[in-house]
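Enquirer: coords below, sequence missing:
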């Protein structure tokens, strides 16, 4: 299949580069030339609009920041829908609203264009190493067509249901990640305030049921106060807003998720939007007067 790719940020660029390294020809679009230039150097072809990308390809991946961007790139005046032929496949790997995803899929279907929603987990490292977890919503035959490309981008690929299901599962992922961040940060804070070495505390917890990838990687970040992103606070803040919107739409009580949403609000208000989301530690430190 001829592949289009739109998205050249922390996640999108390494994903596109992995497809190029695997020998695929990519046609790309970006609002800023400097963001897509590394892909052009690797052999990608550049186009001036998303519609032009779709006109030259069989499947187009999108990896952008928010729901508004996805809607504009796919359905906007110069969007993919205006260049896509019947049978084209749009694969949105952004993290966006499940409800909006279903609306976009329905609008594309009216033009004979297919869609998969395939948000990811694994961060910049997972994107760079082709080791992402990919949660896919959409029709099974379309998923099977795209699966060989997913296998270049990720290691854990699960078809979770129909349109929007991938985004729902990503919401679930962000709840678990956020609450685990909170648990690790609270454990470090409690150890410190009891005069216990939090480094030793983390070492002890890593050997039991409390052990996790987040305790390992982000626990160390919190101990070092190293909040270089990574996955930025502003993106986690956006994701938790999607979670809470969906909770309201479905009348689902999510008290833990609401707490994380408020912690992200606090970080945004304190000017920490560009930090790694493990900076949630800072929100707790400020509550005790220990932080900046």
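Expert: Happy to help now that I have it. Note that the coordinates shown come from a computational prediction; the quantities given were computed from them, not determined experimentally.
Enquirer: going forward, measure contacts between C-alpha atoms and count neighbours the same way
Expert: Fine.
Enquirer: ranges for the strands of the stretch 151-292 of the chain?
Expert: Counting by DSSP state E, counting those that start in this stretch, one finds strands in the stretch 151-292 of the chain at the ranges 154-161.
Enquirer: helices of that one, start to end?
Expert: Ranges of helices in the stretch 151-292 of the chain, per DSSP state H, counting those that start in this stretch, are 165-193, 198-206, 213-224, 233-249, 255-269, 280-288.
Enquirer: dump those helices into TSV; add distance to residue 82 and mean neighbour count as well.
Expert: Output for the helices of the stretch 151-292 of the chain, formatted as TSV (distance: least, C-alpha to C-alpha, whole Å; neighbours: other C-alpha atoms under 10 Å):
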stretch	distance to residue 82	mean neighbour count
helix 165-193	24	20
helix 198-206	52	15
helix 213-224	42	17
helix 233-249	28	20
helix 255-269	37	18
helix 280-288	42	18
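Enquirer: got another one to weigh against that:
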């Protein structure tokens, strides 16, 4: 461990599907870590590796020079960042507060404003790449906030991701992530509809998938989520509930910008329908089952 990293105390709030793996990479890089999760058991693997457990987000803030958060919803981001028992309440001047959740650009700007009042730098750095990217440290990371904060964060971000983009002022990292989610919404239609078509047409779906994954129709979603669909694996790398939250943020920003995105609106409607049928805790790849049902078909796992 380098002396520099020994002297930078990191805090982490939210050790779910993504956060647990991302924290692990920071520990592997040699940073001392204080962690908090509302369900303490989810942070236990990190504590067993040497991370210090905290009883609250505020306690994480008091123990850290840089605090990261990775939680589910904007209300959670607000609570753990600037709430009465949030990290900012415990942080000292000169420290950095960085939210890596996908959240509201407006909220990110407000957190940065309140942080600045305490001489703390507020940053937003949402990620894309899913559970696989988190585990393999290949995430793409979109960063918003003051340039000095970005420079402070960069070595930590490089331990968690492969591509890092500085997007500008506070909230712009969130805007970049929401633009990414618009793309994902469209890709999910194309991947699911093409697989469903191939199956109904009687093709060797696995062989077809192998070929198109490396051609013009290929994408990370086609390769990774397409494989899960063929296996009938709807376990969440990214929850439908969370994608609905993201699409809601997209449409909120669209209304503010007077922008009409029919594809995003349709994806929001389709995923909300799945949520009402109890599928919110499935992964987004379960979308293929909903599309099949529109034609009174059933998506069946593809034999290997």
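Expert: Nice, thanks for sending it over. Everything numeric here is computed off the predicted structure, so don't read it as measured data.
Enquirer: quick revisit: so which of the helices of the stretch 151-292 of structure 1 gets nearest residue 53 of structure 1?
Expert: In terms of C-alpha to C-alpha, the element of those nearest to residue 53 of structure 1 is helix 165-193, at 24.2 Å.
Enquirer: could the helices of the stretch 151-292 of structure 1 be laid out in JSON lines, adding distance to residue 59 of structure 1?
Expert: Below are the helices of the stretch 151-292 of structure 1 laid out as JSON lines (distance: least, C-alpha to C-alpha, whole Å):
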{"stretch": "helix 165-193", "distance to residue 59 of structure 1": "18"}
{"stretch": "helix 198-206", "distance to residue 59 of structure 1": "42"}
{"stretch": "helix 213-224", "distance to residue 59 of structure 1": "33"}
{"stretch": "helix 233-249", "distance to residue 59 of structure 1": "26"}
{"stretch": "helix 255-269", "distance to residue 59 of structure 1": "35"}
{"stretch": "helix 280-288", "distance to residue 59 of structure 1": "38"}
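Enquirer: nearest to residue 90 of structure 1, out of the ones you listed?
Expert: Closest of the helices of the stretch 151-292 of structure 1 to residue 90 of structure 1 is helix 165-193, at 14.0 Å (criterion: C-alpha to C-alpha).
Enquirer: what does residue 191 of structure 2 align to in structure 1?
Expert: Aligned counterpart of residue 191 of structure 2 in structure 1: residue 184 (TM-score structural alignment).
Enquirer: geometric centre of structure 2: which residue is closest?
Expert: In structure 2, the centroid-proximal residue (C-alpha atoms, centre = their mean) is residue 127; its distance is 5.1 Å.
Enquirer: distance check, residue 149 of structure 2 against residue 120 of structure 2.
Expert: Here the criterion is C-alpha to C-alpha, to the nearest Å. By it, residue 149 of structure 2 lies 9 Å from residue 120 of structure 2.
Enquirer: overlap of the contact sets of these two?
Expert: In terms of C-alpha atoms under 8 Å, 6 or more residues apart in numbering, residue 149 of structure 2 and residue 120 are both contacted by the residues residue 96.
Enquirer: state the span of structure 1 onto which stretch 103-118 of structure 2 is aligned.
Expert: The aligned range for stretch 103-118 of structure 2 in structure 1 is 96-111, by TM-score structural alignment.
Enquirer: ok, and for that stretch, which residues are buried?
Expert: Under the neighbour-count criterion of 16 or more other C-alpha atoms under 10 Å, stretch 96-111 of structure 1 has 96-102, 104-108 buried.
Enquirer: narrow those to those in helices?
Expert: Counting by DSSP state H, the part of those found in helices is 98-102, 104-108.
Enquirer: what's the match of stretch 103-118 of structure 2 in contact with?
Expert: Under the contact criterion C-alpha under 8 Å, 6+ apart, stretch 96-111 of structure 1 has outside partners 66-67, 70-71, 74-75, 81, 86, 114-117, 163-168, 239, 242, 246.
Enquirer: correct me, but residue 54 of structure 1 touches residue 61?
Expert: No - between residue 54 of structure 1 and residue 61 there is no contact under C-alpha atoms under 8 Å: 9.9 Å.
Enquirer: tell me the counterpart of the residue nearest to the centre of structure 2 in structure 1.
Expert: By TM-score structural alignment, residue 127 of structure 2 lines up with residue 120.
Enquirer: for residue 20 of structure 2, same thing?
Expert: Correspondence of residue 20 of structure 2 to structure 1, assessed by TM-score structural alignment: residue 13.
Enquirer: the helix or strand that contains its match vs structure 2, mean deviation?
Expert: Secondary structure assigned from DSSP states H and E places residue 13 of structure 1 in helix 12-21. Helix 12-21 of structure 1 differs from its equivalent in structure 2 by a mean of 1.0 Å after superposition (mean C-alpha distance after the TM-score superposition for structure 1).
Enquirer: let me see the contact set for residue 64 of structure 1.
Expert: 6-7, 9, 12, 70, 93-94.
Enquirer: pretty sure it sits in a strand.
Expert: No - with DSSP: H, G, I helix; E, B strand; the rest coil as the criterion, residue 64 of structure 1 is assigned coil and is not in a strand.
Enquirer: counterpart of it over in structure 2?
Expert: Under the alignment (TM-score structural alignment), residue 64 of structure 1 pairs with residue 71 of structure 2.
Enquirer: distance of that match from residue 109 of structure 2?
Expert: In terms of C-alpha to C-alpha, residue 71 of structure 2 sits 17 Å off from residue 109 of structure 2.
Enquirer: looking at it, residue 3 of structure 1 is touching residue 45, isn't it?
Expert: No - contact between residue 3 of structure 1 and residue 45 fails when scored by C-alpha under 8 Å: they sit 10.4 Å apart.
Enquirer: any residues in contact with both of those two?
Expert: Residues touching both residue 3 of structure 1 and residue 45 (C-alpha under 8 Å, 6+ apart) are 25-27.
Enquirer: residue in structure 2 matching residue 135 of structure 1?
Expert: Per TM-score structural alignment, residue 135 of structure 1 is aligned with residue 142.
Enquirer: got a list of what its match touches?
Expert: By C-alpha under 8 Å, 6+ apart, the contact list for residue 142 of structure 2 reads 124-127, 164-167, 173-174, 176-177.
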